[in-house]
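# Fold the stuff below for me.
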Amino acid sequence: MTQNKNLNILFTSAGRRVELIKHFKEIYEELRIDGMLFTTDVKSNSPAGFISDKHILVPRVDSKDYISKLLEVCKEHQISLLIPLIDTELVLLSTYKKSFEDIGVKVLISDVRTHEICNDKGLTAQFFASKGFGTPKSYNINKELKNENIDNRLLIKPAKGSSSIGVHILTTIDELKFYSENIEEPILQEFIEGDEYTIDIFTDFEGNILTAVPRLRIETRAGEVSKGKTVKNPLLIQKAKELVSALPGAMGCITVQCFLTKDNEVKFIEINPRFGGGVPLSLAAGADYAKYLIESLANRVISFDINDWENNLLMLRYDAAVFVNEDKQ
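Down below sits the predicted model:
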């Protein structure tokens, strides 16, 4: 059975997500899908906007008009699926999910309770501990400041943040004092040594887990993976699936970060319930969630096994650019 109307997808806050949009376009061409890929952003020179079929300017996420503008865009362009791409809009969009569903738009987003947990690293740490998942030990900053020195390396970070901004490793009390006074809502945890992984967990539209793909973070730049490798580690896959199953109403692409210690212990540190920057590696390995979403929306039989993804596939990212004449925008 094929779709009865054009299949249009909207990516909000598209920014620099060029690789992801390109991949969706390739799947449209491969499957001969009738439809368009739309992007929104506050800037007209968003790189992803030059890759999509149509780029639309919208207010900032914190504007009172943001949701009404997105609803207007969805109605005007008959959007079938809305895919949010940045953390700051997830709680808001999950709150208004029904408003989009009422006009026939699916939103690839989890329940608001999950986004509230994931948006605050303090709540995330509490969630890990309450559900019995391994996670770095948390410390009371005021209590630690009373000590004369730090026995072991500690890590301090803001409760709300992304791209590793504001994350610092501490070895002295002076450093703890400085950063605790200069980071908004700081969280203090033990420093974990081990191999760092990002795990992409994909679900269907009902929240049923389809697959989980661990990616070894070989090298990062500005908090985003620049060199990575897929690793079929059964322990990581099992723990990641258990974690997502424990989240309230998790749906879509759930990206979790963890360390695998030398003692083979999994220590979860973060959850991002959206497409992560390194997700093109999982898609290229064969866990092609973009293809799954498109075939599902088009009411087609899923043509591949999303669990049959390639092990030890390396991703080596490099800088690229979009060139456009400003006078012809």
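# Please make it C-alpha for all contacts and neighbour counts, starting now.
Will do.
# just the helices in the chain please.
For the chain, helices defined by DSSP state H occupy the ranges 18-31, 66-76, 90-95, 97-101, 112-119, 121-130, 141-145, 173-182, 234-246, 279-285, 289-297.
# gap between the longest strand along the chain and the chain center?
Ranked by residue count under DSSP state E, the longest strand found in the chain is strand 209-221. Mean-position distance between strand 209-221 and its chain equals 11 Å (CA atoms, centre = their mean, to the nearest Å).
# tell me the angle it makes with helix 289-297.
Here strand 209-221 runs at an angle of 150 degrees relative to helix 289-297 (axes from the mean of the first three to the mean of the last three CA atoms, to 10 degrees).
# buried sites along strand 209-221?
Ile209, Leu210, Thr211, Ala212, Val213, Pro214, Arg215, Leu216, Arg217, Ile218 (16 or more other CA atoms under 10 Å).
# coming back round to it: any chance of TSV for the helices of the chain, columns mean neighbour count?
Listed next are these as TSV, based on neighbours: other CA atoms under 10 Å:
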stretch	mean neighbour count
helix 18-31	16
helix 66-76	16
helix 90-95	21
helix 97-101	17
helix 112-119	21
helix 121-130	18
helix 141-145	13
helix 173-182	15
helix 234-246	17
helix 279-285	21
helix 289-297	20
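# Serialize those helices to JSON lines and add fields for distance to Thr40.
Formatted as JSON lines, those follow (distance: least, CA to CA, whole Å):
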{"stretch": "helix 18-31", "distance to Thr40": "12"}
{"stretch": "helix 66-76", "distance to Thr40": "9"}
{"stretch": "helix 90-95", "distance to Thr40": "14"}
{"stretch": "helix 97-101", "distance to Thr40": "16"}
{"stretch": "helix 112-119", "distance to Thr40": "21"}
{"stretch": "helix 121-130", "distance to Thr40": "27"}
{"stretch": "helix 141-145", "distance to Thr40": "40"}
{"stretch": "helix 173-182", "distance to Thr40": "33"}
{"stretch": "helix 234-246", "distance to Thr40": "28"}
{"stretch": "helix 279-285", "distance to Thr40": "20"}
{"stretch": "helix 289-297", "distance to Thr40": "19"}
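# Alongside the first, I'd like the structure of this one:
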Amino acid sequence: MKKLNVLVFPCGAENAGEIAQALRYSVHVNRLIGLSSCEDHGRFHFNDYVGDAPYIDAADFAAWFTDFLATQQIDVIFATHDTVCEKLAPLVARFGCYLVNGDAQTTRIARRKSLTWELFKDQSWAPRCYGQDEQPAQWPVIVKPDCGQGGNGVALAHNQAELAERVKNTPMPLIVEYLPGKEITVDCFTDRHGKLIWVGPRTRERVRAGIAMRSESVTADEKITAIAEQINKRLKMRGPWFFQLKQNSLQEWKLLEISCRIAGTMVAQRARGVNLPLMALHDFMNRDIVPLVTPHVDYIDRAIRTRAHTTLPYRSVYIDLDDTLIIKGQANPVVMAFIYQSRSEGKRIFLLTRHEYEPLASLENAAISSRLFDEIIHLQAGEKKSLSVTGPAIFIDNFFPERLDVAQYDDVLVLDVDAVDFYIK
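The predicted model follows:
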């Protein structure tokens, strides 16, 4: 099986960091490369980092970028900004590698709220828009830039004089009805067959610089799901994407925007077991995807790093050996940190493995003490790990079929290797 060279561009933003966290332990990734046009935080997200790319509006960008794709043998690209995604879509299409959600027509429409709202103007959830010479039917109204994001440049106008001032000071201004109600983001995933396989609404409880710092999962009811299905039907999606809804005074959902990129707070889905960036790689490899959602996480809260809160009062931790505890012959420092943390809290630690060699020798070679474990359970080929797991417990394994089998137990929280960091205090 070929391992993939994955490019994240630009790589310094919050959502780029989420992609890095989501993919850093994947056995399907050969190189995870961060690319930026300036020195930024991407250097801390990506060990494989390039910070001197031309800006996308530079005359030499297209030639430089296509040469970079060829020399680095890039298979998959994540664009982390809407404008970058629109810019790369026709360029990458000619080159031949895969840009996640990179359909040229879709990226163009999604980048502009005016085109988005025009496409869905026949839907009841499309917001009421006004021309610049049109008298609003009701005050106040919102003025926002056509190509804005993260709430930047959004202004409220209570009368005609304020409206004229807001329009004058807003680039590519749009005038739209004021929506005073609740706001949600809906994370979605469309597979290579055009099938919408994930709809995950979440709240925006506490927002800083347009980024939701606390987010709680919301049920995808019939109305929200119908909106997602309609968007997926009219736009060509493949991979992770999201849209935002806000309620009017009658508590009816109205569309704010659609985006073809990973959202920074898509980490809320990963905390629940749905790793959207990794799903994009599996879809690229022509694999069918089944989201495996844990019922034991109710919200995330963010500061500098992300933590997940579990409602499960677990007493034991079961950990796989190969590509989980030991990766490329070295101890996984995050998993090791979790083991020590769990021991200090009085949890029982079990090493559960079908390792082809003697586990004690492999542990010693990786400088891991066998005394960390209450028991080392060495299974033979064909023996199910699920038969050795007793809840309430946490089960950590990089292999999806193992997690899927153990997930049958309601009192076991199953984690891929990338998710362990959520539980480091």
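# against the second structure, where does the longest strand of the first structure fall?
Aligning strand 209-221 of the first structure against the second structure (TM-score structural alignment) gives residues 196-208.
# follow-up on the earlier one: would you mind saying which of the helices of the first structure lies nearest Leu155 of the first structure?
Among the helices of the first structure, helix 173-182 comes nearest to Leu155 of the first structure, with 9.2 Å by CA to CA.
# Report the distance from the closest one to the chain centre.
Chain-centre distance of helix 173-182 of the first structure: 30 Å, with CA atoms, centre = their mean.
# what packs against it?
Under the contact criterion of 3 or more CA pairs under 8 Å, 6 or more residues apart in numbering; DSSP states H and E, helix 173-182 of the first structure touches helix 141-145, strand 154-158.
# Counting by contacts, list what the last one packs against.
In terms of contact count using 3+ CA pairs under 8 Å, 6+ apart, strand 154-158 of the first structure is assigned the packing partners strand 168-170, helix 173-182, strand 186-190.
# ok, now with 10 Å
helix 121-130, strand 138-139, strand 168-170, helix 173-182, strand 186-190 (3 or more CA pairs under 10 Å, 6 or more residues apart in numbering; DSSP states H and E).
# And for the first one?
In this structure, helix 141-145 of the first structure packs against helix 173-182, strand 186-190, with contacts taken as 3+ CA pairs under 10 Å, 6+ apart.
# Any idea which of those gets closest to Tyr66 of the first structure?
Closest approach to Tyr66 of the first structure among those (CA to CA): strand 186-190, 29.2 Å.
# what's the matching range in the second structure for that closest one?
By TM-score structural alignment, strand 186-190 of the first structure lines up with residues 173-177 in the second structure.
# Contacts for the matching stretch, please.
113-114, 127-132, 134, 136-148, 153-157, 163, 166-167, 248, 254, 256 (CA atoms under 10 Å, 6 or more residues apart in numbering).
# how close does that stretch sit to the first structure?
Mean deviation of stretch 173-177 of the second structure relative to the first structure after superposition (mean CA distance after the TM-score superposition for the first structure): 0.9 Å.
# doesn't Thr66 make contact with Arg94 of the second structure?
Yes - judged on CA atoms under 10 Å, Arg94 of the second structure makes contact with Thr66 at a distance of 9.5 Å.
# Stretch 99-115 of the second structure aligns to what range in the first structure?
On the first structure, the counterpart of stretch 99-115 of the second structure by TM-score structural alignment is residues 107-123.
# hmm, I was thinking of stretch 265-276 of the second structure
Per the alignment by TM-score structural alignment, stretch 265-276 of the second structure matches residues 278-289 in the first structure.
# before we move on, back to that, for the match of stretch 99-115 of the second structure, measure first residue to last.
24 Å (CA to CA, to the nearest Å).
# I'd like the distance from that stretch to the chain centre, please.
11 Å.
# what do you get for stretch 46-53 of the second structure?
Relative to the mean C-alpha coordinate of its chain, stretch 46-53 of the second structure is positioned 21 Å out (CA atoms, centre = their mean).
# again with stretch 330-337 of the second structure
Relative to its chain's centre, stretch 330-337 of the second structure lies at 23 Å (CA atoms, centre = their mean).
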